[in-house]
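>>> Quick one: sequence and predicted model below, then my questions.
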Amino acid sequence: MKPIIGIPGNILTQQSPDFVGLPITYTPQGFIEGITTAFGLPSVIPLGNPNDAKEYVSRIDGLLLAGGQDVSPLLYGEEPIPALGTTSPVRDTFEIALINEAIQQKKPILAVCRGMQILNVAFGGTLYQDLASSYSDLTVQHVQQTMYDNGAHTVTIDPDSRLAKIYGPTYVVNSYHHQAIKELADPFEAVAWSKDRLIEGFEAKDPDTSIVAVQWHPELMIKTDEKMQQLFTEFVSRVKKNKVPAL
C-alpha cells in the first residue's frame, strides 16, 4: 500500500474577487505532485484543534511541513520587530502539536522553508526575524528575483548527510525567505549552508529519528530539476522503511 503523507494546510482568504474573505484550506500543488510522483498518497490536514493532533498523526505515515507565514517570535521569547511579516498563531500551535506527535509516534518528517523554521522553534531553536535588518553578514539574495523554478544561489552540503546523497557537496537552489535559523535546536545538526553562512538544511542527530529539513522550495522546481523531485522520493522511501506492515 502507498504510504499516506500528511501535509498541514494553510488558510487562504484572498483568492477571488467573487469570494473575498472566504477561507480556503490549501497546500501548494507542488507538494501534492512531488509526493504523488514518489508513489505516496498526499493528504492535506486542515488547521484545527491541537488536541486532535494525536489522532491525525496516527492516521498518516509521514509528515510534510510546508512553507507560508512567518513564525511568531513569541514562541522563542522575542518581541516582534517592525520587519516581521504576517504570522498565524493558530497554524504555529497546531503544527507544533503535529510535530510533537510525529516524534512521539516515530513518523518521518520532511520540512520545507517555514516548515524547517517551525520545526526548529518547536524544539527550542530561534530565528532571525528578518535577515535584512537582523543579520549583519547578509551577502546573498535570499528572496530571489529570478523565476521561482530556477536555482538562484549555491549551498554547501555536508558529504555525510542524507541531502548530500541527493545533491552532492554543492548545489544551486531557489530561495524565498526573509527569516532563517539563528540558534539551531539541540536535536538537530546543520548539514547545508549558504555562502553567507546561513543554515540551509538540517537533519536529526539521532540516526533513528527520520528528519530532513531544507530552507529552499523543492516543490517549485520538480519539473525543471530532477534532484528536487528526488528529495520527495527519498522522503517517501524513508516513510516506507519506517512503516510497520499491516497484520
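Everything's here; your move. Just so it is clear, the model here is predicted, and its values are computed rather than measured.
>>> okay, CA-based contacts and neighbour counts for the rest of this
Noted.
>>> Buried by neighbour count: which residues of stretch 234-247 qualify?
By neighbour count on 16 or more other Cα atoms under 10 Å, the buried set for stretch 234-247 is Glu234, Phe235, Val236, Ser237, Arg238, Val239, Lys240, Asn242, Lys243.
>>> burial measure for Thr87, as a count.
Residues near Thr87, counting by other Cα atoms under 10 Å, number 14.
>>> Please tell me how far it sits from Ile118.
Using Cα to Cα, to the nearest Å, Thr87 is found at 12 Å from Ile118.
>>> can you redo the buried residues of stretch 234-247 as JSON lines with distance to His153 and secondary structure?
Formatted as JSON lines, the buried residues of stretch 234-247 follow (distance: Cα to Cα, whole Å; DSSP: H, G, I helix; E, B strand; the rest coil):
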{"residue": "Glu234", "distance to His153": "23", "secondary structure": "helix"}
{"residue": "Phe235", "distance to His153": "23", "secondary structure": "helix"}
{"residue": "Val236", "distance to His153": "27", "secondary structure": "helix"}
{"residue": "Ser237", "distance to His153": "28", "secondary structure": "helix"}
{"residue": "Arg238", "distance to His153": "28", "secondary structure": "helix"}
{"residue": "Val239", "distance to His153": "30", "secondary structure": "helix"}
{"residue": "Lys240", "distance to His153": "32", "secondary structure": "helix"}
{"residue": "Asn242", "distance to His153": "33", "secondary structure": "helix"}
{"residue": "Lys243", "distance to His153": "36", "secondary structure": "coil"}
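>>> where do the contact lists of Thr87 and Ile118 overlap?
Shared contacts of Thr87 and Ile118, defined by Cα atoms under 8 Å, 6 or more residues apart in numbering, comprise Val71.
>>> now the helices for this structure?
Applying DSSP state H to the chain gives helices spanning 29-37, 53-58, 89-104, 114-122, 131-134, 162-167, 226-242.
>>> So for Tyr148, which of those helices sits nearest?
Among those, the nearest to Tyr148 by Cα to Cα is helix 29-37 (12.0 Å).
>>> Run the chain-centre distance for the closest one.
Taking Cα atoms, centre = their mean, to the nearest Å, one finds the center of helix 29-37 at 14 Å from the center of the full chain.
>>> and the angle from that helix to helix 226-242?
Angle of helix 29-37 versus helix 226-242, following axes from the mean of the first three to the mean of the last three Cα atoms, to 10 degrees, is 60 degrees.
>>> for comparison:
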Amino acid sequence: MTKPLIGVTTYLDRARWGVWDMPAALLAARYPRYVREGGGLVAMLPPDGPGAAAAVVARVDALVVAGGADVEPVRYGAEPDPRTGPPARERDDWELALIDAALASGTPLLGVCRGMQLLNVALGGTLTQHLDGHVGAEGVMGLHPVKPVPGTLYASLVPEQAEVPTYHHQAVDRLGAGLVASAYAEDGTVEAVELDEPAWALGVQWHPEMGEDFRIVRGLVRAAAEAAVRR
C-alpha cells in the first residue's frame, strides 16, 4: 500500500550553510522524522501565493501546519501586545489559505503550536498574546502535563494525562466557530482543539515532534490513508 503524502509547512527565514547566506525555506528535521515515524511520506510546503493553496492541498493526503512565529494580531482584530513577536505575514497568508483549503476539502489537518493558533484564528477565534510558564528557557522546551477531554478525537488517540514538550507564550482565548477544546493544561490553558464534526482536524499547543509519542501523527496518517481511498 502506498504511504500517504503529508504536506508540512515551513519557515521562511535567512539561513547560512556552506558558503551561502540567504533566504531559505526551513523546517526542523524533527518534523519529517515525526511524519515518517507515523507512517507517512513528507512534502515540504514553503510559503507561496494564497491562490495556490487549494491546488497544493489537492495533491497531498494530509496537512501539518508547523510551529513558528506569533500570528499577527490584526488577523484576529487585536492590537499587538509589546511582548508579541514580529509578524511573519507571508506565512500567515499562506498557511491560513492552506487551512481554509483543507477544511473545505475535508483533508485531514494537524496544527502544531502556531498551527493550532492559526486554525483557531481561521475559524474566527482569538488569542491570548502572552502567558507565562509554558517554555523551559529561551531555546529550551518546557515539559508539563495535559489532560484530555473524554469523548474527543484527541482523547481517542491519547486517553490518559500525558507530559508534553512545550514552547509557547500565546494560546487560544475565544474558540473559533465549530471548534471544541479537547485537552487542557493544569493552569486551564487550552492545549488542544478540534472540529466538532466528523472531519479530522486537530490542533495541539505543544510540540509532539519533539517527543517520542507518535500516536497523534499515526492517527493523522490513518485518516489520510482513509481519505485517499475515498478520493
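Nice, I can see it. Treat the numbers as computed from the prediction; the structure is a model and nothing was measured.
>>> picking up where we left off before, out of the helices of structure 1, which one sits most buried?
helix 114-122 (a mean of 25; mean count of other Cα atoms under 10 Å).
>>> what about Pro198 of structure 2, neighbour count?
The number of residues packed around Pro198 of structure 2, counting by other Cα under 10 Å, is 8.
>>> and what of Gly178 of structure 2?
Neighbour count of Gly178 of structure 2, defined by other Cα under 10 Å: 13.
>>> still on that earlier bit, mind putting the buried residues of stretch 234-247 of structure 1 into JSON lines with distance to Asp158 of structure 1?
Shown next, in JSON lines, are the buried residues of stretch 234-247 of structure 1 (distance: Cα to Cα, whole Å):
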{"residue": "Glu234", "distance to Asp158 of structure 1": "17"}
{"residue": "Phe235", "distance to Asp158 of structure 1": "18"}
{"residue": "Val236", "distance to Asp158 of structure 1": "22"}
{"residue": "Ser237", "distance to Asp158 of structure 1": "21"}
{"residue": "Arg238", "distance to Asp158 of structure 1": "19"}
{"residue": "Val239", "distance to Asp158 of structure 1": "23"}
{"residue": "Lys240", "distance to Asp158 of structure 1": "25"}
{"residue": "Asn242", "distance to Asp158 of structure 1": "24"}
{"residue": "Lys243", "distance to Asp158 of structure 1": "27"}
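>>> Check those residues and tell me the two furthest apart.
Across these, no pair lies farther apart than Glu234 and Lys243, at 14.2 Å, counting by Cα to Cα.
>>> List the contacts of stretch 128-145 of structure 2.
Residues from elsewhere that reach stretch 128-145 of structure 2, judged by Cα under 8 Å, 6+ apart: 80-81, 83-84, 161-173, 185-186.
>>> for that stretch, which positions count as buried?
Buried-residue list, stretch 128-145 of structure 2, by 16+ other Cα under 10 Å: Thr128, Gln129, His134, Val135, Met141, Gly142, Leu143, His144, Pro145.
>>> of all those, which two lie farthest apart?
The widest separation within the buried residues of stretch 128-145 of structure 2 (Cα to Cα) is 21.5 Å, between Gln129 and Pro145.
>>> tell me which of the buried residues of stretch 128-145 of structure 2 is nearest to Gly151 of structure 2?
Of these, the one sitting nearest to Gly151 of structure 2 (Cα to Cα) turns out to be Pro145, at 18.8 Å.
>>> counterpart of that closest one in structure 1?
In structure 1, the residue paired with Pro145 of structure 2 according to TM-score structural alignment is Thr154.
>>> Could you count how many residues lie near Val193 of structure 2?
The burial count for Val193 of structure 2: 29, using other Cα under 10 Å.
>>> what lines up against it once you look at structure 1?
Matched to structure 1 by TM-score structural alignment, Val193 of structure 2 sits across from Phe202.
>>> and its match, what is it in contact with?
Phe202 of structure 1 is in contact with Phe188, Glu189, Ala190, Val191, Ala192, Val212, Ala213, Val214, counting by Cα under 8 Å, 6+ apart.
>>> what about it, distance to Asp52 of structure 1?
Remark: distance between Phe202 of structure 1 and Asp52 of structure 1 (Cα to Cα) = 28 Å.
>>> Check Val214 of structure 1 too.
Noted for Val214 of structure 1: a distance of 27 Å to Asp52 of structure 1, by Cα to Cα.
>>> So those two - more neighbours on which side?
Each of Val214 of structure 1 and Asp52 has its neighbours counted (other Cα under 10 Å); Val214 has more, 23 against 12.
>>> pretty sure the more buried one is touching Ile109, no?
No: between Val214 of structure 1 and Ile109 there is no contact under Cα atoms under 8 Å: 11.3 Å.
>>> about what we covered before: please list only the buried members of the contacts of Phe202 of structure 1.
Among the contacts of Phe202 of structure 1, those classed as buried by 16+ other Cα under 10 Å are Phe188, Glu189, Ala190, Val191, Ala192, Val212, Ala213, Val214.
>>> Could you count how many residues lie near Gly125 of structure 1?
20.
>>> Surely it and Ala180 touch.
No: using Cα under 8 Å, Gly125 of structure 1 makes no contact with Ala180, being 10.9 Å away.
>>> In structure 1, mark out all the strands, start to finish.
Using DSSP state E, the strands assigned to structure 1 run over residues 4-8, 10-12, 24-26, 41-45, 62-65, 109-112, 127-128, 153-157, 170-173, 180-181, 188-194, 199-204, 211-214.
>>> want to try TSV for those strands, with distance to Ile99 of structure 1 as columns?
As requested, these are exported to TSV (distance: least, Cα to Cα, whole Å):
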stretch	distance to Ile99 of structure 1
strand 4-8	10
strand 10-12	16
strand 24-26	19
strand 41-45	13
strand 62-65	8
strand 109-112	8
strand 127-128	18
strand 153-157	25
strand 170-173	26
strand 180-181	17
strand 188-194	14
strand 199-204	13
strand 211-214	11
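>>> Of the ones you listed, give the one that comes closest to Glu95 of structure 1.
Closest to Glu95 of structure 1 of those is strand 4-8 (Cα to Cα; 7.1 Å).
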